[in-house]
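K.L.:
Here is a sequence with its predicted model. Questions after.
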Amino acid sequence: MSEGPVRQYQVKTIASLERGLRVLRALQEMRAASLHDLHQVTGIPKATLIRILHTCGREGLVWQRLADGAFVASLQPRRAPHDDAEWLGELASPALEELCERVMWPSVLTVPRLDYMETIDTNSPKAYFDEVVPVAPIGFRSHMLLGASGRAYIAFCAEEEREAVLRRLREHDAPGNAHAHDPAWLRRLVTTTRSRGYSVRAPEYDFDGRNSIAVPIRLHGEVLGCVNVTWRRTVMSAQEVARRHLNDLQAAVRRIEERAAGATPQRLG
């Protein structure tokens, strides 16, 4: 049974609180918004908006996406189930930023869809020479058997889940999907990836001049998503990047897993 409206008291409202709530409602309606978007929609001066967003951020009500700087209403108060991409992006954001500070190259957070991996957050490179080769944008679909993130997911997900993905890939004649019909190739992929603890993008999957290594985010036996480190292919080999930065990448993933475990003590829904 829902509660009725708040009793009408003969008191003044709090103007600053009203402005803050107006911003939160706008974010909930738009899902994500820039500072300029919020100014246009609410009419609140940008200086005031910055104070409101800073205050809401400190209280865990708003967070800022790394990839494009957009502000997003927090999902944590309603404790969304851990297959919610925005929820995972919010949890992962601090770890991704710290990882980029340590490694200098950008990283990408992806989640599994039916038969591909979708980019849900990225960060900008700190190395000046890496900026000339842009990272794939939010919403980008990477190949499940050729991309580093897809390979990490396939190697570490449950067997039934893996077979369901492979069935879908076998139904479509697309580049890279032929591997789904090759049990020996698939066994080598899974065994090799698990033994070294990370995956590597396929050499032939060169659509952007970059290379990547990836590690899965796991919780309660499930792969929620993957985090990669990506760099210009001509700068360094995957083996050298793994030697230098695999520990940093794995530490970032552990931090995300710890935050996810703390936010969802048990699977919901």
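P.N.:
Perfect, thanks for sending it. Numbering: from 1, shown residues only.

K.L.:
From here on, just use CA atoms for contacts and neighbour counts.
P.N.:
Noted.

K.L.:
which stretches of this structure form strands?
P.N.:
When assigned using DSSP state E, the strands of the chain occupy the ranges 62-64, 71-73, 107-112, 116-122, 141-143, 199-200, 210-219, 222-232.

K.L.:
and these as CSV, adding distance to L96 and mean neighbour count?
P.N.:
Formatted as CSV, the strands of the chain follow (distance: least, Cα to Cα, whole Å; neighbours: other Cα atoms under 10 Å):
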stretch, distance to L96, mean neighbour count
strand 62-64, 13, 22
strand 71-73, 17, 24
strand 107-112, 7, 26
strand 116-122, 8, 24
strand 141-143, 19, 21
strand 199-200, 18, 26
strand 210-219, 12, 25
strand 222-232, 8, 24
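
K.L.:
Minimum distance to A92: which of these has it?
P.N.:
Comparison of these against A92 by Cα to Cα identifies strand 107-112 as nearest, at 8.0 Å.

K.L.:
The closest one versus strand 222-232: what angle between them?
P.N.:
With axes from the mean of the first three to the mean of the last three Cα atoms, to 10 degrees applied, the angle from strand 107-112 to strand 222-232 works out at 140 degrees.

K.L.:
closest one to I256 among the strands of the chain?
P.N.:
strand 210-219 (7.3 Å).

K.L.:
Name the residues that touch that closest one?
P.N.:
133, 147-149, 152-153, 156, 197-201, 223-234, 238, 242, 249-250, 253-254, 256-257, 260-261 (Cα atoms under 8 Å, 6 or more residues apart in numbering).

K.L.:
for stretch 154-173, same thing?
P.N.:
Here stretch 154-173 makes contact (Cα under 8 Å, 6+ apart) with 114-115, 144-145, 177-178, 180-181, 189-191, 193-194, 216, 221-223.

K.L.:
second one coming, line it up with the first:
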Amino acid sequence: MDSVKTIRSVERAFAVLQALGEAPQGATLVQLTASTGLSGPTLLRLLKTLIGVEAVRRSTTDQRYRTSVRLHALGQAVIAAEQLADLAAPWLDSLCQQVEWPSDLAIHTGDDDFMRVLESSLRQSRFYVRRTKGRVRVTLLGSAAGTAFLSALDATRRQELVRAARQGRDVHNTRIGAVEDMAARVRAVRARGYALRHPLYRGGSFDGRARDDALEAIAVPLVHAGQVFGTLNINWNRGAMTEQEMVRRHLTVLRAAAAGIAKAAGQQGLHLELASQLQAEQSVWRGP
């Protein structure tokens, strides 16, 4: 890694943000020049870029530069997500001990057309499943996690996300969105109390080519006090067990783990932090 070059402009932008973070009353261009050692023209280009991505704002009152509310919110959301991962890890370990197959805790960010795996028991499972380890992105419309999340939302918000996913770059979302069967899928999920993968989705990474990974999954949403802020699933090899058998054996413990995580997150206020800092997600989930 030592041979990989750093991106100088990113380093300079970080220096500007750090200087602004140390100036609660804001800073002028002259003050930023002194604190960062950057030239005026370089600073102006950096500030224009940072303002463009809404990381920095310039006050109309005193013309001072300050970090934006959005930047602070993003930082708080990242902290909340890490706290949720830390809180959920023991629950995932316990669930894996009972089920043996691996589970993922996934969250949704803003208007993204994917779910992000925040924590997983993939390494703890004694069974091999063909999936990339780590914080992978999972297609929104095809995955069990995405379907569980969408099914827990009110119709207006769900339609917004489905519409955006259809127009995105992910081939899985585009293909599945063209079927236009989300309303029927939502009714089925709410009736039975869990979500499955879409029949057309057999695997493949987000924004990557389709491939059959031989997996199936069931998923339920994480809901507390009217807010949906994530999902919990169980993954297994299709050839090892049918959906009906998985549900009969393990749906109850999956629901119990999801309820435990949601309650613990609620006690720490994480559901509100994630919902308010990322994107408010009103839940209408009632289960079966």
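P.N.:
That came through, no problem. Since the structure is predicted, the reported quantities are computational estimates derived from the model, not experimental observations.

K.L.:
For the stretch 1-150 of the first structure, which segments count as helices?
P.N.:
15-30, 35-42, 46-58, 85-103, 148-156 (DSSP state H, counting those that start in this stretch).

K.L.:
Could you export those helices as a markdown table, including mean neighbour count?
P.N.:
Putting the helices of the stretch 1-150 of the first structure into a markdown table (neighbours: other Cα atoms under 10 Å) gives the following:
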| stretch | mean neighbour count |
| --- | --- |
| helix 15-30 | 16 |
| helix 35-42 | 16 |
| helix 46-58 | 15 |
| helix 85-103 | 20 |
| helix 148-156 | 29 |
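
K.L.:
Compare the ones you listed and give me the one nearest Q266 of the first structure.
P.N.:
Taking the helices of the stretch 1-150 of the first structure one by one with Cα to Cα, helix 85-103 is closest: 15.1 Å.

K.L.:
Output the residue interval of the second structure matched by that closest one.
P.N.:
Here helix 85-103 of the first structure aligns to the second structure at residues 81-99, judged by TM-score structural alignment.

K.L.:
Average offset of that stretch relative to the first structure?
P.N.:
Taken against the first structure, stretch 81-99 of the second structure registers an average deviation of 1.1 Å after superposition, with mean Cα distance after the TM-score superposition for the first structure.

K.L.:
chain center to that stretch, what's the gap?
P.N.:
Taking Cα atoms, centre = their mean, to the nearest Å, one finds the center of stretch 81-99 of the second structure at 16 Å from the center of the full chain.

K.L.:
What distance do you get for the closest residue to D213 of the second structure other than its chain neighbours to W236 of the second structure?
P.N.:
The shortest distance from D213 of the second structure to any non-neighbouring residue, by Cα to Cα, 6 or more residues apart in numbering, is to G203 (5.2 Å). Separation of G203 of the second structure from W236 of the second structure (Cα to Cα, to the nearest Å) stands at 13 Å.

K.L.:
Same check on Q76 of the second structure?
P.N.:
Distance from Q76 of the second structure to W236 of the second structure, by Cα to Cα: 34 Å.

K.L.:
repeat for Q267 of the second structure
P.N.:
From Q267 of the second structure to W236 of the second structure the distance is 31 Å (Cα to Cα).

K.L.:
again with R66 of the second structure
P.N.:
For R66 of the second structure, the distance to W236 of the second structure (Cα to Cα) stands at 49 Å.

K.L.:
what's the burial count for T156 of the second structure?
P.N.:
When neighbours are counted by other Cα atoms under 10 Å, T156 of the second structure registers 8.

K.L.:
What of Q267 of the second structure?
P.N.:
Using other Cα under 10 Å, Q267 of the second structure has 11 neighbouring residues.

K.L.:
do the same with A214 of the second structure
P.N.:
Neighbourhood size, A214 of the second structure [other Cα under 10 Å]: 15.
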